[in-house]
Each structure stands twice: as C-alpha cells, then as structure tokens.
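> fold the following, please.
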Amino acid sequence: MKTWALSYRLLLLFLLAIVLLGCEASTNSTDDSKVRLEVVVDGTRKTYTYDRIASVGQLLAAYEIEVSPLDKVNPPQFTQISDGMVITIVRVTEEEKCTDSTLAYEVKRFNTTNLEPGVVEVAEPGKNGIERICYRVVYEDGVEVSSTIRERIILEPAIDRIEYVGVEDNVDPVPIIGTLSYIASGQAYIMQTSSSSRRPLTTEGGLDGRVFDLSSDGRQLLFTRQTSDANDEPFANELWVILDTRSNPPTPIQTELRDVLTAAWRPGVPYTFAYSSATPANIFSGWSAYNDLHIIRLDGQTGNIINVDTIIESNLTGLFAAWGTRFAWAPDGQKMAYAKADGIGLVDFAAGVLLPPTISFPHFESSIASNWVWQPTISWSQDSEWIVTTVHGPPYAEESPTNSIIFDLAVWRVSDNFIIDRLLPEVGIWANPIYSPIAVDPEFGFKDFQIAYLQARDPYNSVSTEYDLVVADRDGSNPRIVFPGTSLRGIRPIDGEGEFVWSPDGEQIAIVYQNDLWLLNVRSGIAQRVTNEGPVRAPRWVG
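Sure thing, here's the model as predicted:
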C-alpha cells in the first residue's frame, strides 16, 4: 500500500513538472514572436513591439502614426516588418511662392531713309514690365529641398524701345507693275511705277502684321495695329482701314473692331471684307479664338460699318480650336476655304458652317510641344478652280503619324474634289505654295500658271532649316530654284523670312530676305533689293 502511494506521488510530481515546462516553453515562445523595432519621425525615435505579422503601413496605422501621401517612408509601407527594423518617416510638404520681378524691355533699332544718315529718332521710349513667377517649393522635415517654376504671369508687359536710324537711300530703282505694299519697321509702305517712288501709308507705326490686306485694285488697305494702352494684353489690336491709298497723305481710319485674328477684302465687292476674332488669353498663344466669321460692309466715305453679316457664330469646334481658323477667299469672291491643324475644307455660306475637311492629315504634335500650332497656308488659282497647299505627310521612319517629319505639297480641284496629296513630296513645313496669275506662255502661246514654293534644304529638319524659292509648272514638273541659290545663305522662315507674292503679270516675285524686300525676275533669275527701311514683312502685290 505504501509503495502504491509513493508511486502515485511520483507520478503527480512528474506530471506537474511537465506542465511547468510547458508553461515556460509557452512563455518563451510568445516572447520570441514579438517584433521590436524603432520609428524615427518628427524629431523623435521610439521603440515599438508588435506580435503579429504585418507590413510597415499596418504597423504605423496600428499605432496611429499618421502618414500623408507626400511623406517619404523608408522602408516602403508594403514591406513586412522584422525584428530590429528602423522605420524612418520624412515629412514632405509643399507650398506655392510667388515673386514679382522687373521684365526688362528690349531695344529695337530699325533703319529708315526718312531721316538723315546717322540720325537716331526714338519712336517709343520703352518701359519695363512686371512679371510674376510662381514656384512650387518642397520641404522635407521643414528644410527646403527644391523649388521649381510652376507659372509665369505677365502682370504688365514690357514695351520695347523703338529707335529709327537714318541710312542712305542706296537702293537702285526697279520698275513696278501695279501696286506693291508691305510693312517695314511697323509702318505700311506702298510702291507704284517704280521702287524709288515708295512712300509711307502710315506714320504712327505699331502695325502687328496679323492683318495686312490690299484690295484687288490697290486702293484700300486693311491692317491691324497694336493698341496704345500699356495695360492691354500683347495680342490686343485694333482694325484700321485706308479707303484710298492714292491720297497724299493717306488717311488711316480706326474701325470699331478690336482683337481681330484674320481679315481680308472680298474680291469684286467694294469696301467689303471678312474677319474672324479672338480674345486675349493667358495661354501659350496669347489669345483664344472665337472661330467666328463675319462679312463687313464699310461706308466708302467714312469707313463706318454699315452692315454686318454673321456667317459662323463663335464656337470651339475642331482640333486646337483656341488657336483659330485660317480663311482664304477665292478670287471670284464666291467661295472661301479654311484650314485647321488637321485639314482643309470649304465654308458653306448658306448653312453657316465649315464643311467637313476635303483634305485631312494628322496634326503636327511637335509644334504643340513647342507651344504653337501649325496650320497650312491656302492659295487659290486665279480661275478659283484649284487650291495648292502644304500637308503633313506620312511618317518617314518609325515615328508616329502626328510626329512625322514629312511635309508635302498637295493640290485640290474644288469642282470635283480631285486631290493629288503628294504633287511634290518632302518640300518642308514652310513651303507655303502660291499659284501665279494666269498668263500666256511665251513659248507655246497658251494660258497657263505656275506654282512658287519654298523648298527645304533639309526636308527632314524643315522647321529650322534654310529654304530656297522654287518655281514649278502647275503639274509639279520642271521645278527649278530661282532664289537665292545654293551658293548663298538660304531663306530662314523660322526667323520671319520667306514671305513672298507674285506680281500681277506673273513675271516677278517679291520676297522677304535678310530683313529686306527683294524683287526677282522669274525668267532671268535676276534679283534686286528694293528696301532698306528695316525689317520687312507681309508683301502684297495687286494689279
């Protein structure tokens, strides 16, 4: 009996020892499963323990440690926590700071033959502007680490100082057929009979070149001028008219219209023009176009508006509508074509709409990235049957269609929509082809016309390359360089050169080259400089 009791006691002691060992093991196991780590944030360093498998983000949430979307957490919040880990949180904040600074004016000097040689006349004294630059400033734990420009706002535009410098009139006279007009140093000039007879049509300057159109008889001039109010936006302009360019002196008349984007006389209808408008805007172009179209009739004696016919109401239809729409009258005054960034079509006057484009092409994305929109020019043949233009061509290599570097010359017969979209391939973005007047071919005796255009010397880099003036037959055959020739510096459209116009008889071309106007005899190839008044633009020639 005593033996059994002893054995029973030993068994109880054995079981008790097992239970105690199990408890100790359990205790050790629990301690071993806890993770100890540190969190460094807001200038403090604290130790935390956690007894479950979790990510860094879950741990921070469990201990109510707030993390903003901008904060930097290292290691990242998706990382699984481990014993001994150090989690660092860098507080990131942003703010916008704006500072106003002086926007210095530029000094522009222009030559003129209206002053004695060497005499300098200040036409505009110049005024500094004010520019507001706003920055995005980033702080990490209260310390500034970066500052980047977010926006530039012109609070007050700088007004350039304009100086005219007298130079000798050393240009040899050249006979002029019809009436040739142009802008030089912000003034309008006209030539008739001879280049030596050139005379100014304006004296106050400020012509911005956005609108500059001579009526088909050469007697009326339509132009835009920058506003004189220094508080106006840079785009802001006024539409002016000269009702009789033969007057001496001529009388510029300001119309009621402002902020005009395009305007042109209607052929064959006296004192009547079409125009489209915009509003100054703080976007890359400086304006936001209305894409409207109105036909205006002026009083031939006073220049007052006596009739307004709205063809198209303001709208934002089409690609890059804020840039606007290019319009071009046909010589018969009954048709009008339009151009946008991705196509060319006709205006339906009866319905008051733009018809779907007849010629379509991808827009030029590279220009958008550089804050401008490419639109092709439009030239009608004298019989109002054909249109010649530049189109954005197919990709040259592996680039996307919108980034294609190819620009071709295309023609469109309007009566039956016959199109040749690559009449002359790879001419360049600034080809700006123009039909010549219809003339009698001296060799074969029949009536015909030609195409003049600018040919890129490097058609695969045509935005910035130099160009030559080329004349080809109407079907694109027999293209020949007529100016300036490969031995001379080429024409630089990117710098404002290359605007050209045919003479009324189709024998000459007036072209802007090296800041002056040159007259080129198409048959002989002889070119003569006919101006020295300073930077020339917008030549217009009518018979």
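
> C-alpha from now on. contacts and neighbour counts both.
Fine.

> now the strands for the stretch 51-200 of the chain?
Using DSSP state E, counting those that start in this stretch, the strands of the stretch 51-200 of the chain run over 72-74, 86-90, 92-103, 107-112, 120-124, 129-140, 143-156, 161-166, 175-184, 187-200.

> packing partners of the last one?
The helices and strands touching strand 187-200, judged by 3 or more CA pairs under 8 Å, 6 or more residues apart in numbering; DSSP states H and E, are strand 175-184.

> quick one: the strand it packs on to strand 187-200, angle?
140 degrees (axes from the mean of the first three to the mean of the last three CA atoms, to 10 degrees).

> what sits up against stretch 453-464?
Applying CA atoms under 8 Å, 6 or more residues apart in numbering, the external contacts of stretch 453-464 come out as 405-407, 426-434, 465-471, 492-494, 498.

> quick one: buried residues of that stretch?
Of the residues in stretch 453-464, 453-457, 459-460, 462-464 count as buried by neighbour count, 16 or more other CA atoms under 10 Å.

> same check on stretch 34-48?
Result for stretch 34-48 [16+ other CA under 10 Å]: buried residues 34-39, 41.

> ends of it, what's the gap?
Length of stretch 34-48, first residue to last, CA to CA, to the nearest Å: 10 Å.

> could you also give me the structure for this second sequence? I'd like to compare it with the first:
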Amino acid sequence: MRLLGIFSFMKQFFVCLFMLILITMGCQRTPNRVTIQVDDEQVIISTNAITVREALNVAGITLNELDRVEPDLYAQLTPEMMIQVMRITETITTELIIIPFERRIIPNEALPEDEQQLVQIGSNGQEQITRKITYQDGQEIDRHQVSHEIVQKPVEEIIAIGRKAGLSDIPIDGIVAYISGGNAWLMSDHSSARRVVTTKGDLDGHAFSLSPNGERLLYSRNITDVITAPLNELWQVDTQIVGETAISTPLKGVLYAEWSPQISETVIAYSTAERSPGSPGWRAYNDLWLWDTKSNIETATEIVPANTTNLYAWWGTDYYWSPDGNSFAYSNASQVGIIDIVTKTIMPLMDFTPYETNSNWVWLPSIAWSPDSRFIATVIPSNPQQFDMWIIAVDGSMQINVIEQVGMWSNPIWHEDGIIFGQAVNPLRSVDSHYMLMMMDWDGSNLHRIFPIAEEIGLTFPDVAVARNESIIFVIADNLHLLDFNGLPPQALTIDGQSHQPQWVIPLTKTVNVSVTTVISD
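Take a look at the predicted model:
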C-alpha cells in the first residue's frame, strides 16, 4: 500500500509538471517582424523586443541627438511594423550683405546758387546675417535667421548745392551759434544775417561753446584720422569781426570745453581724452581743468585728476558749469554729483544702475542748473527702461522725483521761469521714441506742452537753447526753429537739414569785472 501511494504521488507530480511546461510554452511571445527605414536602407528584423527603442537597439542602430523616429521610441511593437529613422542635422551659416549707401543733397547758403560740392564721400556698409539650416536625411527642411549684425554702417554721400534761403527774416535778440555741415555758423540780430565762421567741415561737436558776452566761440576740430594723432584740436575765434582768422589753442584731445559763465570770457574748463582704434574712437581721461586762455597752458589748474574709477570710464564724464561759476555738476554712467572748484572736492548726489546699451556707446544723464546755482535737474533711471526727472539740492538736502517716465533723452533746460524738457511719447521705449517739448514751474507745477502745438510727430532729440524767458531756439528735423510762447507755430531759421547744437547768448548791457585769479589758483 505504501509503494502504491508513492507511485500515485509521482504520477500526479509529473502530470502537473507536464501541464506547466505546456502552459509556459503557450505563453511565450511570437517574435515580431519589423522593418526599419534608416540611412536610405531597409533593415528587417524579427525580435521579441517590446518597444521601438528596444528594436533599434537589437538592430544596432544608434540615434543622434537631433534624430527623429516614427512611431515614437516608446511605442509598442506590432507585427509588420514600419519604423522610420530620420537623420536630422543642423548647420550655422553666415553671409555678408552689402548695405548700399544713400545719397543726400542739402542746400548750402555758403555756396553760389546751384553750385555743387561733395561734402562727404559715400561708402557701402556690411550686414552679417547668421542663419540656422536644418536637414532631414540630407534634404533641407528649414532655414531661419538666428541673428543679424551691422558689421560696418553705410556712410551716406552728402552733396551740398548752393541755395539762397527762402525764409522769412526773423528778428533775434543777441547772438546764435550753431553747427551745420561740420562748420560753425553765427546769426546776429535777425535770421537773415547768418554767416559761416569755419569752412573746413571738420567740427566734431565735442566742444562748442559761445562765451557769455557772445564775443568768442570755442570749438573742437577733427584735423586728421591718423590713429597716432590727437583726437582733435581746440580752436577759438572772435565773433565780432567778420572774416576774423581763428586761433588754434595748445589744447588737443578735448572731450569737453566751455567758457566760464562769468563775464570774464578768457577762462575755460576742459576735459581730455586720447584717440583709440575702434568705436567710439576715444578713451577718456575723466579729468577736469581750468585755464585762462590769455596765459600759457602750463598755468592750467587741475580740478579733477585723470581717473578710471567710474563704470564705463572709457566713455568719459559730462561736466556742467554752475551759473555762479563756483562749482561743476558732473554725470557719468552710474552717478551724478557736484565738484567744488575752490576745494576740489567731489560730492556724489545720486547713484544708479548703468543703462545697458548693448552697444559701443554709453548713456549719461544730462544736467541743468537752476539760475541761482542751488539745484540741478537731471534724469535718472529707476529701472532698465524707466527714466524719471529729479530735482536735487546741490548741498544734498533735497531730492525730489518730480516727473516719472520722461525718457532718457529728456535733456532738461532750466531758465528763470521754469524748466523745459522733452517728454518721450513712448516712455518705456524712450531710446528711440519721439519727444514732446514740455515746460513746468520749478516745483513741477503748471506742466504744459509747448511743442508740438498740434498732433505732430514731435522731436527725435530735444536740442534746445534758451536765452530769454519768452522764447526758445530748438532743432526740428535738423533745422533751427524759433518758438515764442504765444501759441503760434515755430518759425524756421535754417533750411540746410544739418543744423544742431544751438548756443544762444543775449549779452548783458552792464559790464561786470570778475577776478578769476582765486578761481584758478592752486
């Protein structure tokens, strides 16, 4: 009986084992036959792989980073599936495109009627276009531009043609100096009495200053483009004598020069730089000097030594002489402040984050002095795209944000009755916005627009000169205009399309003797 039981158990065991083997064999996957299209070939495999990715691994097919696969790599295999591997490659190409120069014809009152003169030789520019090209299995399927960069800006050809101005003769108090076509021009008493002071067309605009009595004009000339030569030369001319020969001063490489605001016309302030290759073409020293032009240059007094302490120091520092002649306001890429002439001390008033131009130029705040020399008006960035107007006491006792979002080129001008400034039409994109001319009282009240009177396009940059309270001279489309505050449209003073940097002086009738010895002594 015992043997019979053992035999029965063994029989049942083997029957179960046999059934288990049959079940296991029945559950095994049938290999899938799939076709893989890759590299212009078809690869056929039979595999027990579950996903497309596994099938590619079985076939020994390596995928590159950009390759695409259809169906998706995680799709489950099915019998007779077709898998397509698309080889994707990308290339970056650059192309230089010629930018043709434009030709501009400008009227010139200094030339005989209809006579033409080449003012500037035109040259083509170059733009580098970078594109990304995508290929699928060797065939281009996409091409788009990644970036573009102006490698060389085109230089327009300028031809001057003699034209007599067809403008109304407008009375003008005092003397107006301005730059047109690289030359210095003067108007005196009325607009038709304008005359050219220089004829070489080489004023670079770094220095351009009319003395407080209107008798002397200071200007800088770019004599040569030789890289080893000084940046420019500083010249002066007597404005009272027609045809007077200009005088070259000993100063060379000047970024800023200005006559003393006092009636003593012989003292100037200046700052220097050296010529450098590439843009902008100079490297500033950020120094400040006073010099009596009737004395030897060796007698010049250093107020601020050469330095590179501020951010973007290579661009330079802007200086603004106070009306009382006792101090300077200054602005650099990250700060505005005051410099005392006697003690030579520098007092920062406000710091700010530099504006990132992402180019080869640097934005500096413009500054306007109050007539009593107690305050300055300036424009300060509160964030990368917002520029606000501030009034700051020079002793640091008061800082008021009077108007928000005026724009980076607001360029305030302070006169006896208030402040004139530009208001950006698009204040959060003020770098290339047009501007309206606005006026307000010293405390920011009585804000109103003075130009444009109607809904016109406005100004590209508020380039304004003020000599009296009732009117201003400013630039519209590269021509000077006189605007009286009587609600009437501005009157054109020039039509040459090249006028800028107006200086307007109404000489005082009373002569004041000012000693400058204590100002420029160590």
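
> quick TM-score on the pair, please.
Overlay of the two chains. TM-score (TM-score structural alignment, normalised by the length of the second structure): 0.74; 492 aligned residues with a CA RMSD of 4.7 Å.

> picking up where we left off before, now render the strands of the stretch 51-200 of the first structure as TSV, adding mean neighbour count and distance to Arg225 of the first structure.
Formatted as TSV, the strands of the stretch 51-200 of the first structure follow (neighbours: other CA atoms under 10 Å; distance: least, CA to CA, whole Å):
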stretch	mean neighbour count	distance to Arg225 of the first structure
strand 72-74	16	55
strand 86-90	19	56
strand 92-103	14	23
strand 107-112	18	18
strand 120-124	14	15
strand 129-140	17	20
strand 143-156	14	19
strand 161-166	20	15
strand 175-184	22	11
strand 187-200	19	10
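
> for Ser29 of the first structure, which of those strands is the nearest?
The closest of the strands of the stretch 51-200 of the first structure to Ser29 of the first structure is strand 86-90. By CA to CA, the value is 23.6 Å.

> to Val542 of the first structure, which of the strands of the stretch 51-200 of the first structure lies closest?
strand 175-184 (5.4 Å).

> mean deviation of the closest one from the second structure?
Comparison of strand 175-184 of the first structure with the second structure after fitting gives an average deviation of 3.0 Å (mean CA distance after the TM-score superposition for the first structure).

> who's in contact with that strand?
Residues from elsewhere that reach strand 175-184 of the first structure (CA under 8 Å, 6+ apart): 188-195, 207, 209, 214, 218, 503-505, 533-543.

> give me the distance between the closest residue in space to Leu56 of the second structure that isn't next to it in sequence and Thr89 of the second structure.
Nearest non-adjacent residue to Leu56 of the second structure, counting by CA to CA, 6 or more residues apart in numbering: Thr62, 7.5 Å away. According to CA to CA, Thr62 of the second structure and Thr89 of the second structure sit 15 Å apart.

> how about the closest residue to Ile83 of the second structure other than its chain neighbours, what does it touch?
Nearest residue to Ile83 of the second structure in three dimensions, chain neighbours excluded: Ile36, at 4.7 Å (CA to CA, 6+ apart). By CA under 8 Å, 6+ apart, the residues touching Ile36 of the second structure are 42-44, 82-85.

> just how off-centre is stretch 329-336 of the first structure within its chain?
How far stretch 329-336 of the first structure lies from its chain's middle: 28 Å, per CA atoms, centre = their mean, to the nearest Å.

> state the next helix or strand along the chain beyond the helix ranked longest in the first structure.
Assignment by DSSP state H gives helix 2-33 as the longest helix of the first structure. Later in the chain than helix 2-33 of the first structure, the nearest helix or strand by DSSP states H and E is strand 35-41.

> angle of the helix or strand following that following strand against strand 86-90?
Using DSSP H and E, the helix or strand that follows strand 35-41 of the first structure in sequence is strand 44-50. With the same axes, to 10 degrees applied, the angle from strand 44-50 of the first structure to strand 86-90 works out at 130 degrees.

> quick one: strand 44-50 of the first structure to the second structure mean distance?
With the second structure overlaid, strand 44-50 of the first structure shows a mean distance of 4.2 Å (mean CA distance after the TM-score superposition for the first structure).

> having no further points to raise, I will conclude here.
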